[in-house]
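Enquirer: The sequence and its predicted three-dimensional model are supplied below.
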Amino acid sequence: MFVKNVTRKRLLASSSKICSSFFSRSRGLMFSSKIKDKAYVLAFPEEERVDLHMFFVFFPIDVLFVDKRKKVVEIKKGFQPFTTYSARKKARYVIELPEGAAGNSRIGDRIEFFDVSESESGKKVRVSEI
């Protein structure tokens, strides 16, 4: 699944892992090798203030907090290993990206999650969105 900042017309990740269960959200990037052009999307059942930790994550990341309308409400760049962070705003999605991948993303930007597939006519079409 692609993750795109529609406002800035910038692809944030060409692949992603959707973490929608309590266990997968809790584990997140723990014990993972460095992510490259991949996003971890923590999807919550409803908007909430999210507390994150970087225990057993050995590399810094950028984090976008996105509300139910898919608007960025908070950004944490350079989130360091073995630290914690408590979001000030409620989010429905938390997008964990390689450090620097958040780039010029700003509060209020619209984020889109989608897959692309080829139709029978050979055209590429969006096939799903979370």
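Expert: That came through, no problem.

Enquirer: okay, CA-based contacts and neighbour counts for the rest of this
Expert: OK.

Enquirer: Compute the first-to-last residue distance for stretch 11-29.
Expert: 21 Å (CA to CA, to the nearest Å).

Enquirer: Check which residues of it are buried.
Expert: Leu11, Leu12, Ala13, Ser15, Ser16, Lys17, Ile18, Cys19, Arg25, Arg27, Gly28, Leu29 (16 or more other CA atoms under 10 Å).

Enquirer: Comparison target, given below:
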Amino acid sequence: MNQSQETKSAGDDKSKRNDCNIRKTVRNQKRDTKLADKLEVAGSGPKRSKGLLGRKNLGPGEGLWIIPCEAVHTFFMQFPIDLVYLDRKYRVKKICAIVPAWRFSACLSAHSVLELPAGTIQDSQTQVGDILEIVDSELVAEPCSL
């Protein structure tokens, strides 16, 4: 087995893991602020398509990391959210604060997007160009809420 096959196999094993049971913590390295500590990962087709639809709100520290993703909509959403678009190195490419329902947002240079409670961008002082750190924070036993 060559190196590219080994890498592909390792990635396949990770993709089979139930990533919705792993919560992430997101910190802004430059500003030493926390954006989320209960971030759920949406890496599969169904989870990415559903996003936050059906949720009534996002609590403090909660959020959704959609990966890969260059664009999102807030059609049928029941609450406003903050959007933070990231490149593959977690550099902030674009921010959209307090995005209400019935909006579309895109950043073609992004690889993923964080959907966070409205006000998170302001509270964390996050700006375009900042580099975020995303690490595992906890493993939960209950099924995903998404």
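Expert: Cool, got the structure. Owing to the predicted nature of the structure, the values given are computational and were not obtained by experimental measurement.

Enquirer: Report the TM-score for the pair.
Expert: The TM-score (TM-score structural alignment, normalised by the length of structure 1) is 0.80; 112 aligned residues with a CA RMSD of 1.5 Å.

Enquirer: Filter the buried residues of stretch 11-29 of structure 1 down to the ones in strands?
Expert: If you go by DSSP state E, those have Leu11, Leu12, Ala13, Ser15, Ser16, Lys17, Ile18, Cys19 in strands.

Enquirer: what's the counterpart of the fourth one in structure 2?
Expert: Pointing back at Ser15 of structure 1 there. Under the alignment by TM-score structural alignment, Ser15 of structure 1 pairs with Lys38 in structure 2.

Enquirer: Can you give me the distance of that match to Gln5 of structure 2?
Expert: 33 Å.

Enquirer: again, but for Val26 of structure 2
Expert: For Val26 of structure 2, the distance to Gln5 of structure 2 - CA to CA - is 31 Å.

Enquirer: Please say which of these two ends up with more neighbours.
Expert: Shown here are Val26 of structure 2 and Gln5; by other CA atoms under 10 Å, Val26 has more neighbours (23 against 10).

Enquirer: For the closest residue to that one other than its chain neighbours, which residues are in contact?
Expert: The shortest distance from Val26 of structure 2 to any residue other than its chain neighbours is 4.6 Å, reached at Ile134 (CA to CA, 6 or more residues apart in numbering). By CA atoms under 8 Å, 6 or more residues apart in numbering, Ile134 of structure 2 lies in contact with Lys24, Thr25, Val26, Arg27.

Enquirer: So which residues of structure 1 form helices?
Expert: 22-27 (DSSP state H).
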